[in-house]
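Chemist: Fold the following and give me the result.
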Amino acid sequence: MYQDVERCVRAVQAKDERFDGWFFTAVLTTGIYCRPSCPATPPKPANMRFYPSAAAAQQAGFRACKRCRPGAVPGSPQWNERADLVGRAMRLIADGLVDREGVPGLAARLGYSVRQLERQLFAELGAGPLALTRAQRAQTARLLIETTALPMADLAYAAGFASVRTFNDTVREVFALTPSELRARARSTVDPRTQGTLVLRLPFRRPLCPDNLFGHLAATAVPGVEEWRDGAYRRTLRLPRGHGIVALRPTPDHVECRLTLSDLRDLTTAISRCRWLLDLDADPVAVDAQLGADEALAPLVAKSPGRRVPRTTDPPEFALRAVLGQQVSTAAARTHAARLVAAHGEPVEDREGGLTHLFPTPEALAELDPETLAMPRSRRATVSALVAALASGDLELDVGGDWEQARARLAALPGVGPWTVESVAMRALGDPDAFVATDLGVRRAAEGLGLPARPAALTARAAAWRPWRAYAVQHLWSTSDHPINQIPTPRTSDVS
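Modeler: Prediction:
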């Protein structure tokens, strides 16, 4: 969009927050870059330059605006919508892969040479992988500086910097303030009760409907790994360097995120996975406009604008849970998963709740005796085949994976049908157009709305909803009174 100058100028002059994260505005006369909704007086159009990413603006020599804090906005929704190289690369960069494995590791994961990868990112985003990673580190650093009492040295490493000197230089260059000056400007106090826990704010594009998002996560929570407690969804996190526990609580203008990490260097990855879990980088305006144009869905969209797709922090975990949940109730699926967790999960300590384990890895389940699973023989065979494919690397499920390749390899496993394939594509891989046409709840909802109920006919009818069919599924599910559509109340159960 940043190449459409006239449209960008109109967005800046209107201070339209819907375009925050879609592009960044640099001002030649001040040397700063802003988000489109910056409250400052809009500059003259002749003095505006537009960039597709904060990294591109920084690379061009502009510093971040101190008023609108352009780095503290949701990422471009395009990065999550796209299945191509750039979209996959951006999701892996957000997940901290460059910090862990460097640019060669990122290129290898994507199947490209470093030179090919850099050329593609420069062409699309105006910056290479190192510049994009640097911009992410800078924003993570600012978030920690302004919202925690961490010592600067600890904070630098948590944000992904190799040294305190690099941290200081980057913060001064990007924000035109030293780390100490940034902290002083924030004038925030840190609750002493949060010692050892980081309390952060996760921004999102409005509107956001929390009902199905948090309701789904709470209703399907696996005991020991997930729970709903004190108005927040809590779960354990398996991270590259250790583990963590997160509590996510919806508020009107942000999601409160309480993180406890065994290794602070996992902070960037943990934040990225929490944002991914809650689909916070989606563009609800574009989604609702498309779905609301359909007369069958229009009343549902008008009633609950901003529905998101609840995802997962661990794609292999979700794939296993999807297979365990085939043709059984939500309660039965939770029971099957809880037994696996108790027998094969890695124990963790939770001082604030009832979480006890990390969900077992495919490697930990590789020696699983299928006869111990209380389910039909055919499904036991499916679980064994899925575990073997994940453990061997024949099936790769991650945020930077190839959606169609993953679909094909999943479908080739015995006992894995269209419902499981599309469920994994929707919630584990993040494909916004995944569509579970065979789902019973979707078919019943479609029939109630006067739409075709047979999968083939419904799929043909749903072509009008592309590329947002995964969001249409959320609206269709909302027509039932299933617990996935409601945030738990204290009267029901405050602990899963």
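Chemist: from here on, contacts and neighbour counts on C-alpha atoms
Modeler: Will do.
Chemist: Look up how far Thr335 lies from Val348.
Modeler: Using C-alpha to C-alpha, to the nearest Å, Val348 is found at 20 Å from Thr335.
Chemist: for Glu81, that is, sorry about that
Modeler: Counting by C-alpha to C-alpha - Glu81 and Thr335 are separated by 33 Å.
Chemist: Compare the two and say which is more crowded by neighbours.
Modeler: Neighbours per residue, other C-alpha atoms under 10 Å: of Glu81 and Thr335, the larger number sits with Glu81, 19 against 16.
Chemist: now stretch 206-217, how far from the centre of its chain.
Modeler: Relative to its chain's centre, stretch 206-217 lies at 14 Å (C-alpha atoms, centre = their mean, to the nearest Å).
Chemist: correction: stretch 336-345
Modeler: On C-alpha atoms, centre = their mean, the centre of stretch 336-345 falls 25 Å from that of its chain.
Chemist: Run through who's touching that stretch.
Modeler: 222-225, 321, 324, 357-361, 364-365, 373-374 (C-alpha atoms under 8 Å, 6 or more residues apart in numbering).
Chemist: Quick one: buried ones out of those residues?
Modeler: Buried by 16 or more other C-alpha atoms under 10 Å: 222-225, 321, 324, 357-361, 365, 373, out of those.
Chemist: residues of the longest helix along the chain that come out buried?
Modeler: When the chain is parsed with DSSP state H, its longest helix is helix 129-147. In terms of neighbour count (16+ other C-alpha under 10 Å), helix 129-147 has its buried residues at 129-147.
Chemist: so who does Val442 touch?
Modeler: 436, 473, 476-477 are the contacts of Val442 under C-alpha under 8 Å, 6+ apart.
Chemist: For the residue lying closest to Leu150 once chain neighbours are set aside, give its distance to Arg444.
Modeler: Spatial nearest neighbour of Leu150, chain neighbours left out: Leu144 (7.5 Å); criterion: C-alpha to C-alpha, 6 or more residues apart in numbering. With distances taken as C-alpha to C-alpha, Leu144 is found 47 Å from Arg444.
Chemist: likewise Leu208?
Modeler: 25 Å.
Chemist: Give me the more crowded residue out of those two.
Modeler: Neighbours per residue (other C-alpha under 10 Å) separate Leu208 from Arg444, with Leu208 holding more: 22 against 18.
Chemist: Second chain to compare with the first, below:
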Amino acid sequence: MHTDHERCYRAVQSRDRRFDGVFYTAVSSTGIYCRPSCPALTPKPEHVTFHATAASAQEAGYRACRRCRPDTTPGSPEWDVRADAVGRAMQLIGDGVVEREGVEGLSSRLGYSSRHVTRLLAQELGAGPLALARSNRAHTARVLIETTDLPMSDIAFAAGFASIRQFNASVRQAYALTPTQMRGRRRGTVTGRVTVRLAVRQPFHAGALLDFLAAHVLPGVEAVTGATYARVLRLPHGLGVMALTLDDTGVVCELELADLRDTAVAIGRARRLLDLDADPVAIDTVLGADPALADLVAAEPGLRVPSHVDGFELAVRTVVGQQVSVAGANTVLGRHVPARGTPVDFALAADHGLTHAFPEPEAFADADPTAMGMPHARARTIIGLAQAVADGKLDLHPGADRAAVREQLLAMRGIGPWTADYVVMRGLGDPDILLTTDLVLRRELERRGITADDTERWRPWRSYAGMHLWRASAAVERIPA
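Modeler: Modelled structure (predicted):
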């Protein structure tokens, strides 16, 4: 998209919000880059260039517009669809892999050399992995500067910078303000918690997300109260709690973290959980063009596919939920959470009745299958799954290779196509999974006279079609765990 100058310029002229986050507009006469919908943007065609990422614009010497704040746009929906090395790299960089493991760690996860990964990202995105990570760090720093009273030295460390000098230089490059100047411009009340409003593409069906999350709550780990979903998080540097308050205009994310270095990762996982980087207009256009789905799409535009914050937790819950109700599965797991999980002591957790983080893989890996309160075959499947994740043989991170993960899951005893596909759909964010072996979906497809060939018209958005069909079914309580 960003390589088509004429098309991008037309989007800028119309201030089309659908392209916010898809590309960024840099104006040579001002030295500023903006989101396409920026109300202050009236450049001549010869003065603009278009960039796939904010990092690319920053590397070219542009600073972020203070009016439209382009670094707060939704992420590009392209990374949800693409399962190639570039798409996977963007997922991993967004989850802080470069900060924790360096470019070598990122490259190892992708299965390529560091040189090849750097060249690939620079060619497609205009910035290498270090520049992309640096841009993310600057954004995290801005959030902490504007929402906390932390000393600047603590913010620099929490955002992932190696030094105060690097922190100052990166913030100044990105925003043309020093950290101190940025703090002086902030508005509103500051608390000890990090609060940020998450950008959302419209339309956004908040009610459907809350319905889904409320139907799948695992007590102690997560809760839904009114329009707020809260849960405990396992993050790279410690535990945390997030509370997401949803309405059709957007999402407010409140975080309390053991280590503020996890701020960007927690925000990224919140975005993935709520599928906030999806392109609902593109999805609804494809699905709404099919007469078999047109009524559902018209009735509920902006439907999202809830992802998850932890692939291992989702996999365990999916296996436990095989052939039982959601309530039954949560009853079984409810006994394991206090016994194998990690207790939490956060004020935000207490506010929502949260008590534990979901157990780590190691907590299940050595379990006795006869003492797990479920059929022995299912218990052995969970133990095998936990051992594979704990040993690093199975990667359930959103940046993992979707096809490879599916093959690995199917090779495990006790895991069939439905379970593997469900984990790939929600755990790895695949937008094109239709669970045709699901009984509820099969009945709904038959009721509407939809054949397997018909569903090919829904690509690459079959996961969203499945959510519409689940909601249309009378057996809402049978939505998978």
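Chemist: Just give the TM-score of the two.
Modeler: Remark: TM-score between the superposed chains equals 0.95 [TM-score structural alignment, normalised by the length of the second structure]; 476 aligned residues with a C-alpha RMSD of 1.7 Å.
Chemist: So which of the contacts of stretch 336-345 of the first structure are in strands?
Modeler: 357-358 (DSSP state E).
Chemist: Could you single out the nearest of the contacts of stretch 336-345 of the first structure to Gln290 of the first structure?
Modeler: Using C-alpha to C-alpha, Arg321 is the member of these that sits closest to Gln290 of the first structure, with 31.1 Å.
Chemist: Where does the aligned partner of Arg258 of the first structure in the second structure sit: helix, strand or coil?
Modeler: Using TM-score structural alignment, the partner of Arg258 of the first structure in the second structure is Glu254. Put simply, Glu254 of the second structure is strand when judged by DSSP: H, G, I helix; E, B strand; the rest coil.
Chemist: which SSE is the closest residue to Glu254 of the second structure other than its chain neighbours in?
Modeler: Spatial nearest neighbour of Glu254 of the second structure, chain neighbours left out: Thr195 (4.4 Å); criterion: C-alpha to C-alpha, 6+ apart. Here Thr195 of the second structure sits within strand 194-198, counting by DSSP states H and E.
Chemist: residue boundaries of the helices in the stretch 301-450 of the first structure?
Modeler: For the stretch 301-450 of the first structure, applying DSSP state H, counting those that start in this stretch gives helices covering 315-324, 330-344, 377-392, 403-411, 418-427, 440-448.
Chemist: Now do the buried residues in the longest one.
Modeler: Think helix 377-392 of the first structure. 379-391.
Chemist: again with the fourth one
Modeler: Within helix 403-411 of the first structure, the residues that count as buried by 16+ other C-alpha under 10 Å are 403, 406-407, 410-411.
Chemist: of all those residues, which two lie farthest apart?
Modeler: Trp403 and Ala411 (12.3 Å).
Chemist: quick one: secondary structure of Val12 of the first structure?
Modeler: helix.
Chemist: That one: neighbour count?
Modeler: Quick note: Val12 of the first structure (other C-alpha under 10 Å) scores 25 neighbours.
Chemist: Identify the residues contacting it.
Modeler: For Val12 of the first structure, counting by C-alpha under 8 Å, 6+ apart, the contacting residues are 25, 36-38, 42.
Chemist: Take those residues and keep only those in strands.
Modeler: Checked against DSSP E, these include these in strands: Thr25.
Chemist: Quick one: closest of the helices of the stretch 301-450 of the first structure to Tyr112 of the first structure.
Modeler: That would be helix 403-411 among the helices of the stretch 301-450 of the first structure, by C-alpha to C-alpha, at 16.3 Å.
Chemist: Which member of the contacts of Val12 of the first structure is positioned nearest Phe62 of the first structure?
Modeler: Using C-alpha to C-alpha, the contacts of Val12 of the first structure come closest to Phe62 of the first structure at Thr25, 9.9 Å.
Chemist: Might one say that that closest one is in contact with Phe50?
Modeler: Yes: using C-alpha atoms under 8 Å, Thr25 of the first structure makes contact with Phe50 at a distance of 4.8 Å.
Chemist: who's more crowded, those two?
Modeler: Thr25 (28 against 22).
Chemist: how close does the more buried one get to Cys68 of the first structure?
Modeler: 11 Å.
Chemist: what touches both of those two?
Modeler: 34-35.
Chemist: and Leu280 of the first structure, what does it touch?
Modeler: So Leu280 of the first structure contacts 74, 203-205, 308 (C-alpha under 8 Å, 6+ apart).
Chemist: Most neighbours among these, which one?
Modeler: Arg308 (29 neighbours).
Chemist: what's near enough to touch that residue?
Modeler: Neighbours of Arg308 of the first structure in contact, by C-alpha under 8 Å, 6+ apart: 208-210, 212-213, 278-280, 282, 284, 471, 474.
Chemist: OK, contacts around the corresponding residue of the first structure for Pro280 of the second structure?
Modeler: Matched by TM-score structural alignment, Pro280 of the second structure corresponds to Pro284 in the first structure. By C-alpha under 8 Å, 6+ apart, the contact list for Pro284 of the first structure reads 205-208, 305-308.
Chemist: Repeat the analysis, applying 6 Å as the threshold.
Modeler: Pro284 of the first structure sits next to Gly306 when contact means C-alpha atoms under 6 Å, 6 or more residues apart in numbering.
Chemist: How about Gly427 of the second structure?
Modeler: Contacts of Gly427 of the second structure by C-alpha under 6 Å, 6+ apart are 307-308, 311.
Chemist: Surely Ala122 of the second structure is in contact with Ala131?
Modeler: No: with the criterion set as C-alpha atoms under 6 Å, Ala122 of the second structure and Ala131 do not qualify as a contacting pair; they are 9.5 Å apart.
Chemist: coming back round to it: in TSV, list the contacts of Gly427 of the second structure along with neighbour count and distance to Arg426 of the second structure.
Modeler: Shown next, in TSV, are the contacts of Gly427 of the second structure (neighbours: other C-alpha atoms under 10 Å; distance: C-alpha to C-alpha, whole Å):
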residue	neighbour count	distance to Arg426 of the second structure
Ser307	24	4
His308	23	6
Gly311	20	8
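Chemist: can the residues you listed go into TSV with extra columns for distance to Leu246 of the second structure?
Modeler: Formatted as TSV, these follow (distance: C-alpha to C-alpha, whole Å):
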residue	distance to Leu246 of the second structure
Ser307	16
His308	16
Gly311	23
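Chemist: about what we covered before: among the helices of the stretch 301-450 of the first structure, single out whichever gets nearest to Asp266 of the first structure.
Modeler: helix 315-324 (17.7 Å).
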